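Sequence and predicted structure, then a few things I'm wondering about:
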Amino acid sequence: MPSLVHVIGEALVDEFHDGHVAGGAPFNVARSLAALRAPVRFISRIGEGDAAGRLVLDSAVRFGLDVAGIQRDARHATGRVSVHESAGGGHRFEIHADAAWDHLEAPAGPAAGIVYFGSLAQRHAPSRAAIRAAVKRAPGLRLLDLNLRPGTDTPALAAESLMLADWVKINEDELDRLQAWFEADLAGLMARFALQCVVITRGEAGYAMYGEQGQLVSSGVGVPQPALVDTVGAGDAFTAMLLAGLALRRQLPDTLALANRYAAMICGVRGPLPLDPVRLTPWREALHALPAEEAHA
């Protein structure tokens, strides 16, 4: 049976110079999972009745994501992020303060299955407490997406999050910061925080996965994107496909290779996902066609 993926964290609106799109790393991951037909439950919080919140809900419905876990807040507005773009598809995020997702309430009961959580949604005490309570109750695999953004890029928050995780997904810049903060190489970091697996996304250079004692488990080269639009959401796409493969029990090397290609495709659309979910149909079919992992006696 597939595992349910519990995704908890921010849902917001990315404000580009030419329009607004729904975003937030957890929301990007959850929408991809829904479109890929992987079991997913999304827990977040938006403003009650504001335009940004309606955009979030409309996008969730369009991708087939159940909105029952999205809380409504009458006092705080839906989160907003101003995206400042640079030549070559790069970007810088300006994340506005005191959003509805900063006041997330913990879901009831243990989250059986896989749990995905990030660091950005822990920037304020209410959501930090809610997320940690949910993760601590989870009996299954806990995957941390360590997005080191201003306001949550501190050694203390990173350490506290890493101690809750089994698997971690980071990029090369984040790995460099962790190694500098904790004065340890990758193997040392994994030992210090009792991590089972670290997945490093390297942009144009591809990806690498490390297992016990920092040993390389799998890697792949970058996939060219000749029609680059922006890189927003590429890492989230990689994580979503990885989680989908884990949930559906597909063989890991094949899942990682598909995740790498999926992330490259996302770099060819505006924002973290295509406006039309139909564009994800070939990716869903490719995922479900992957060989199943071997059963263990």
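Structure received.

Only C-alpha atoms from now on, for both contacts and neighbour counts.
Will do.

the helices in the stretch 101-250 of the chain, which residues?
125-137, 155-162, 172-182, 186-192, 234-247 (DSSP state H, counting those that start in this stretch).

List the buried residues of the third one.
Okay, so that is helix 172-182. 174-175, 178 (16 or more other Cα atoms under 10 Å).

Please render those as TSV that adds distance to residue 117 to the earlier fields.
Formatted as TSV, these follow (distance: Cα to Cα, whole Å):
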residue	distance to residue 117
174	16
175	18
178	18
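
ok, so of those residues, who is nearest residue 55?
residue 174 (30.5 Å; Cα to Cα).

any idea what sits nearest the closest one, other than its immediate chain neighbours?
residue 148 (6.8 Å; Cα to Cα, 6 or more residues apart in numbering).

Highest mean neighbour count out of the helices of the stretch 101-250 of the chain?
helix 234-247 (a mean of 27; mean count of other Cα atoms under 10 Å).

mind listing what residue 177 touches?
Counting by Cα atoms under 8 Å, 6 or more residues apart in numbering, residue 177 touches no other residue.

secondary structure element for residue 81?
strand 79-85 (DSSP states H and E).

what comes up buried for that strand?
In strand 79-85, counting by 16+ other Cα under 10 Å, buried: 79-83, 85.

Pipe the residues you listed into a markdown table and attach distance to residue 73 per row.
Listed next are the buried residues of strand 79-85 as a markdown table, based on distance: Cα to Cα, whole Å:
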| residue | distance to residue 73 |
| --- | --- |
| 79 | 11 |
| 80 | 15 |
| 81 | 18 |
| 82 | 21 |
| 83 | 24 |
| 85 | 30 |
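
State the pair within the residues you listed that is farthest apart.
Top of the distance list for the buried residues of strand 79-85 (Cα to Cα): 79 and 85, 19.2 Å.

let's bring in a second model and compare:
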Amino acid sequence: MKPKITVFGEMLWDMLPSGKQPGGAPMNVAIHLKNFGMNPAFISRVGDDDLGVELMEYLTNQEFNTDYIQTGITHLTGIVKVNLTDKTEVTYKIVQPVAWDYIQTTPENILLVKDSDVFVFGTLSVRSEQSRNALFELLNEAKLKVFDVNIRPPHLDRATTEFLLQQADIVKVNEQELNTVCGWFGIQPEVETQMKFLYERFHLKLVCVTLGADGAVVLSGNGFHRQGGYVVEVQDTIGSGDSFLAMFLKEYISGSSIPQALQKACAVGALVASYSGATPKISEAELDQFITIKQ
């Protein structure tokens, strides 16, 4: 029986120079989990507008579970203006307020989280009081809590981020986010030192840091685990870290070793970066062939 995974957070349209594409880190993670053979549930909110209808149609066409996505009539569906001047360092202008700022707690999503084996959440959706309160309530019901630290200035609050770190079991960050968080505590920018600090300070089970083209490193109770990067021709890095997290989680909770999970996660993150957009569908066959060729 497949583990039950619930993802909480923003869903939106990335407005790219080439046109709009579905996005939002939590939705990207959920879509990649679905593409990797899992059946995640997703708690979010869209507006009662054309963009909301189109986003829901996109998910429905992928046979994605939309049962827990709310529709509001007051606020518009979220959009993000994406700057791709540097393909490896994408920047975002995130419109506020929008529908996903107003995710509500319901009896249905409380039961959903109680029944889930894994609960995935990030930082951006807690920029608003409504969604923040909903997340905090759901965290009380969650089992294995996975915190994707997805810092998008100016949408960052130190006290809230620290609270979420205290709630988490597994934390995934990139190198810049690691520097930001550890800088609050005066920890010098050396990756393993910073990881050990987070692991011990917040009593975590795993800390996972993505290093871009240099791969990733995980700290667990068995020490550090490293995986080098895979060289690809980068189209853009949108969704690369989200696909990494989805694959790592899928492998980890399915019983793979951390080195095995890291290898597949780094490979799929590189493959996604070789496509345009956040959620290209990567098949197991394509992934296995890619790893074989690159070894």
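Good, I have the coordinates. Computed from a predicted model, the values in this text were never measured in an experiment.

Just give the TM-score of the two.
With the length set by TM-score structural alignment, normalised by the length of the second structure, the two chains reach a TM-score of 0.89; 278 aligned residues with a Cα RMSD of 1.8 Å.

From residue 8 of the first structure, how far out is the closest residue to residue 104 of the first structure other than its chain neighbours?
Closest residue to residue 104 of the first structure apart from its sequence neighbours, by Cα to Cα, 6+ apart: residue 127 at 4.7 Å. To residue 8 of the first structure, residue 127 of the first structure is 10 Å away according to Cα to Cα, to the nearest Å.

what do you get for residue 107 of the first structure?
In terms of Cα to Cα, residue 107 of the first structure sits 9 Å off from residue 8 of the first structure.

How about residue 31 of the first structure?
Counting by Cα to Cα, the gap from residue 31 of the first structure to residue 8 of the first structure is 12 Å.

Who has more neighbours out of those two?
residue 8 (30 against 26; other Cα atoms under 10 Å).

what's the neighbour count on the nearest residue to the more buried one once chain neighbours are set aside?
What sits nearest to residue 8 of the first structure in space, not counting adjacent residues and going by Cα to Cα, 6+ apart, is residue 43, at 4.7 Å. For residue 43 of the first structure, the count of nearby residues is 26 (other Cα under 10 Å).

Residue 43 of the first structure pairs with which position in the second structure?
Under the alignment (TM-score structural alignment), residue 43 of the first structure pairs with residue 43 of the second structure.

ok, that match - contacts?
6-9, 68-70, 103, 109.

Where do the strands of the first structure begin and end?
In the first structure, the strands defined using DSSP state E lie at 5-8, 12-16, 19-23, 40-47, 70-73, 79-85, 91-95, 114-118, 142-145, 167-171, 197-201, 207-210, 216-220.

quick one, which of those strands is nearest to residue 64 of the first structure?
strand 40-47 (10.3 Å).

Superposed on the second structure, what's the mean shift for the closest one?
Aligned to the second structure and superposed, strand 40-47 of the first structure gives a mean residue distance of 0.7 Å (mean Cα distance after the TM-score superposition for the first structure).

quick one, that strand and strand 12-16 angle?
Relative orientation of strand 40-47 of the first structure versus strand 12-16 (axes from the mean of the first three to the mean of the last three Cα atoms, to 10 degrees): 70 degrees.

Quick one: distance of strand 40-47 of the first structure to the chain centre.
Offset of strand 40-47 of the first structure from its chain centre (Cα atoms, centre = their mean, to the nearest Å): 13 Å.

Report the contact partners of the aligned residue in the second structure for residue 137 of the first structure.
By TM-score structural alignment, residue 137 of the first structure lines up with residue 141 in the second structure. By Cα under 8 Å, 6+ apart, the residues touching residue 141 of the second structure are 110, 113-114.

Kindly report the same for residue 212 of the first structure.
Counting by Cα under 8 Å, 6+ apart, residue 212 of the first structure has contacts 190, 196-197.

overlap between those and the second structure?
Using both residues aligned by TM-score structural alignment, their matches' Cα atoms under 8 Å, the second structure keeps these contacts from those: 196-197.

which one among the contacts of residue 212 of the first structure gets closest to residue 55 of the first structure?
For the contacts of residue 212 of the first structure, the nearest to residue 55 of the first structure is residue 197 (35.2 Å; Cα to Cα).

What about the closest one, how many residues nearby?
With other Cα under 10 Å as criterion, residue 197 of the first structure counts 22.

doesn't residue 211 make contact with it?
Yes. Residue 197 of the first structure is within contact range of residue 211, at 4.6 Å (criterion: Cα atoms under 8 Å).

preserved in the first structure, out of the contacts of residue 141 of the second structure?
Those retained in the first structure, by both residues aligned by TM-score structural alignment, their matches' Cα under 8 Å: residue 114.

Identify the residue spatially nearest to residue 24 of the first structure, adjacent ones excluded.
Nearest to residue 24 of the first structure is residue 11, by Cα to Cα, 6+ apart, at 5.0 Å.

Quick check: that neighbour vs residue 55 of the first structure, distance?
Distance from residue 11 of the first structure to residue 55 of the first structure, by Cα to Cα: 10 Å.

Looking at those two, which is more packed in?
Neighbour totals were compared for residue 11 of the first structure and residue 55, and residue 11 leads with 31 against 17 (other Cα under 10 Å).

sorry, back to before: average distance between the strand holding residue 81 of the first structure and the second structure?
Averaged out, strand 79-85 of the first structure is 0.5 Å away (mean Cα distance after the TM-score superposition for the first structure).

Can you name every helix or strand that that strand contacts?
strand 12-16, strand 91-95 (3 or more Cα pairs under 8 Å, 6 or more residues apart in numbering; DSSP states H and E).
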